[in-house]
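Student: have a look at this prediction, sequence included:
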Amino acid sequence: MTSRSSATTARTSSEGRAVARTQTLLKGSNGIGTVRRTVLPGGLRIVTETLPSVRSATFGIWANVGSRDETPTLNGATHYLEHLLF
């Protein structure tokens, strides 16, 4: 059975600057993985899931950019970039 957790861990560098903030979203048990969200200082969100029974990891990256943030002169640039990447 999984449970929600609001535990948040803020990591700092040796100089005292914030490096990342990590929050456990789901804490797994009985072979079900733990899901964590890490937010980097620049706002980049990284979601990771560890699966104890599998030798792999899954992650997703979200950035607050996309076609809705385009100016009229850059209209379509995000869609074009997507096609170049995939």
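Tutor: Cool, got the structure. Small disclaimer: the values here were computed from a predicted structure and weren't measured.

Student: from here on, contacts and neighbour counts on C-alpha atoms
Tutor: Will do.

Student: just the buried residues of the longest strand along the chain, please?
Tutor: With secondary structure taken from DSSP state E, the chain has its longest strand at strand 18-27. The neighbour-count criterion (16 or more other CA atoms under 10 Å) identifies 20-27 as the buried residues of strand 18-27.

Student: in the chain, which spans are strands?
Tutor: So, for the chain - with DSSP E - the strands run 3-4, 8-12, 18-27, 34-39, 45-50, 57-62.

Student: H79: which of those is closest?
Tutor: In this view, the strands of the chain are compared for proximity to H79 by CA to CA, and strand 57-62 is the closest at 16.0 Å.

Student: re earlier: counting by contacts, list what the longest strand of the chain packs against.
Tutor: Under the contact criterion of 3 or more CA pairs under 8 Å, 6 or more residues apart in numbering; DSSP states H and E, the helices and strands touching strand 18-27 comprise strand 3-4, strand 8-12, strand 34-39.

Student: next up, a structure to set beside the first:
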Amino acid sequence: MSLQILDTCVNCDVCEPVCPNKAISLGEEYYVIDPALCTECVGHFDDPQCVEVCPVECIIVDTAHPESPDDLRLKYGRLMAAKS
């Protein structure tokens, strides 16, 4: 599944630079994650880096965008192929 940032985000700016897929950006009120780009760091890291660095623990699984680990690996492959 993609991840999402809750409205408890304090805009500390630590999650955006650690996202290897550039899926995180500043929204109107707080940071947001683009589900089309989020692979939960599959293909890059063992754990989602944004979750690891978030000081307020406001990043959770986005149940509106269900994806299996295989789906995330396929998305990672498509994203990497598009960068080539």
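Tutor: Nice, thanks for sending it over. Keep in mind the model is a prediction, meaning the values are calculated, not measured.

Student: quick one: TM-score?
Tutor: The TM-score (TM-score structural alignment, normalised by the length of the second structure) is 0.21; 40 aligned residues with a CA RMSD of 4.8 Å.

Student: now render the helices and strands packed on strand 18-27 of the first structure as a markdown table, adding distance to H83 of the first structure and mean neighbour count.
Tutor: A markdown table is the format used below for these (distance: least, CA to CA, whole Å; neighbours: other CA atoms under 10 Å):
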| stretch | distance to H83 of the first structure | mean neighbour count |
| --- | --- | --- |
| strand 3-4 | 37 | 11 |
| strand 8-12 | 36 | 13 |
| strand 34-39 | 27 | 19 |
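
Student: possible to save the ones you listed as TSV with distance to R45 of the first structure?
Tutor: Putting those into TSV (distance: least, CA to CA, whole Å) gives the following:
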stretch	distance to R45 of the first structure
strand 3-4	19
strand 8-12	14
strand 34-39	4
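
Student: relative to I61 of the first structure, which of those strands is closest?
Tutor: When these are compared (using CA to CA), the closest one is strand 34-39, at 9.8 Å.

Student: residues contacting I59 of the second structure?
Tutor: Contact partners of I59 of the second structure, counting by CA atoms under 8 Å, 6 or more residues apart in numbering, are 3-6, 50-51.

Student: for it, give its distance to V51 of the second structure.
Tutor: Separation of I59 of the second structure from V51 of the second structure (CA to CA, to the nearest Å): 6 Å.

Student: just checking, T24 of the first structure touches R36?
Tutor: Yes: the criterion here is CA atoms under 8 Å, and T24 of the first structure meets it with R36 at 4.4 Å.
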